[in-house]
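J.: Mind folding the following:
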Amino acid sequence: MSPKALYRTIARAEAVTWTLLILAMILKYGVKVGDWPVSIAGFIHGFVFLSYFATALLVGMNQRWSKRLILTAAATSVIPYLTVPFDQWLERKDKLNGFWRTEATDHPSDNGWLDRTMRWLVARPIPTAIGFFVVVVAVFSALLVMGPPGSSS
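T.: The predicted structure follows:
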């Protein structure tokens, strides 16, 4: 899967999970069916939300986006559906084209530890996917222990 395909898939999944969460909130507060829809949709959305952050970081590093652009990409997940037009903007600006960088080039940053680490990760997609999954699950689990946003302990 290319960087573009991975980013686009996760960006759209993030938008879909926003829809699930909004529908769940309508069911909870409008139809008064209880907390269960938000619990389920919130769980799914939270996991995809964190996955989008990880994907924006990895793809942004691979595509040599600026730190500001990587942070902007990650921030688009906070506003419902913004990941989709941002993805389209990246497409228009030619920020998603290219392959995974698994080999060093003449680019000055290719000798830095961050780029060497990124190349090592993308050259091993299965262990990297498993590692990212484990990290997202760990962060997600820690956030679940802390409780939902706005709750007091």
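
J.: use CA for all of it now, contacts and neighbours both
T.: Will do.

J.: so who does the residue nearest in space to the middle of the chain touch?
T.: Central residue of the chain (CA atoms, centre = their mean): residue 52, 0.7 Å from the mean position. By CA atoms under 8 Å, 6 or more residues apart in numbering, residue 52 lies in contact with 7, 10-11, 14, 74, 77.

J.: Give me the three-state assignment for residue 100.
T.: coil (DSSP: H, G, I helix; E, B strand; the rest coil).

J.: my guess is it contacts residue 62, does it?
T.: Yes: judged on CA atoms under 8 Å, residue 100 makes contact with residue 62 at a distance of 6.4 Å.

J.: Which neighbours do these two have in common?
T.: Contacts common to residue 100 and residue 62, judged by CA under 8 Å, 6+ apart, are 3, 119.

J.: Straight-line length of stretch 99-117, end to end?
T.: Stretch 99-117 has an end-to-end distance of 16 Å (criterion: CA to CA, to the nearest Å).

J.: Please report how far residue 56 lies from residue 83.
T.: Distance check for residue 56 against residue 83: by CA to CA, it reads 10 Å.

J.: please give me the structure for this one as well, since I'd like to look at both together:
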Amino acid sequence: MISNPRALFRVAATAEAVTWTLLIIGMVLKYVTETTEFGVRIGGMLHGVVFIAYVLVVVALWIDHRWPLRTGVLALVSAIPPWLTLWFERWVDGSEQRGRPQTTWRLTREQPRGPAERVLAAGLARPGLALVVGLVAVALLTGLALLVGPPVGGE
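T.: Take a look at the predicted model:
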């Protein structure tokens, strides 16, 4: 999976949309039916973790595929409204000109240029270590988000 950026991005985009669904169901249970807030707690935490993982995958693809600014920003912004990552994944996959994710990482074949490409290339050369670093990054960023607290208006 990590060796195939197209599959990795599809999984990340889909997981982000699924966790949006869980969070919305939780919000309906909490605010509409007023039955439980359990769904918001679990759905919100899962969505937060997957959102961070999605952003890390987008940044890796942005660097490796040398996405133009427009494509990279659209990829990031698509995670904010519910389910838009599914549309974006299909939109970008539909055209080479928009930066279709490839089935191999460019930086496994080419010399990196610049610090961001060097860091990503080092991670791609050691996928096990990159996975551990990615999981630690998600955990640290999730912890930071928990310290900061819920969005404005949250309880």
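
J.: picking up where we left off before, how about the residue nearest to the centre of structure 1, what's its match in structure 2?
T.: Under the alignment by TM-score structural alignment, residue 52 of structure 1 pairs with residue 54 in structure 2.

J.: That match and residue 151 of structure 2: what is the separation?
T.: Residue 54 of structure 2 sits 19 Å away from residue 151 of structure 2, going by CA to CA.

J.: again, but for residue 50 of structure 2
T.: For residue 50 of structure 2, the distance to residue 151 of structure 2 (CA to CA) stands at 17 Å.

J.: Neighbour count: the two, which is higher?
T.: residue 50 (23 against 8; other CA atoms under 10 Å).

J.: For that one, list the residues it contacts.
T.: Neighbours of residue 50 of structure 2 in contact, by CA under 8 Å, 6+ apart: 12, 15-16, 19.

J.: swap in residue 6 of structure 1?
T.: residue 55 are the contacts of residue 6 of structure 1 under CA under 8 Å, 6+ apart.

J.: One more pass at 6 Å, please.
T.: For residue 6 of structure 1, no contacting residues are found, by CA atoms under 6 Å, 6 or more residues apart in numbering.

J.: Using neighbour counts, pick out the buried residues of stretch 79-92 of structure 1.
T.: Neighbour counts over stretch 79-92 of structure 1 (16 or more other CA atoms under 10 Å) mark 80-84, 86-87, 90 as buried.

J.: what does stretch 5-19 of structure 1 give?
T.: Quick answer for stretch 5-19 of structure 1 (16+ other CA under 10 Å): 7-8, 10-19.

J.: same question, stretch 58-66 of structure 1
T.: Judged by neighbour count (16+ other CA under 10 Å), stretch 58-66 of structure 1 contains these buried residues: 58-63, 65.

J.: what do you get for stretch 22-37 of structure 1?
T.: Neighbour-count burial for stretch 22-37 of structure 1 flags 22, 24-25, 27-28, 37 (criterion: 16+ other CA under 10 Å).

J.: Can you state the residues of structure 2 onto which that stretch aligns?
T.: Counting by TM-score structural alignment, stretch 22-37 of structure 1 pairs with residues 24-39 of structure 2.

J.: measure that stretch end to end?
T.: 9 Å.

J.: what sits up against that stretch?
T.: Stretch 24-39 of structure 2 is contacted by residues residue 40 when judged by CA under 6 Å, 6+ apart.
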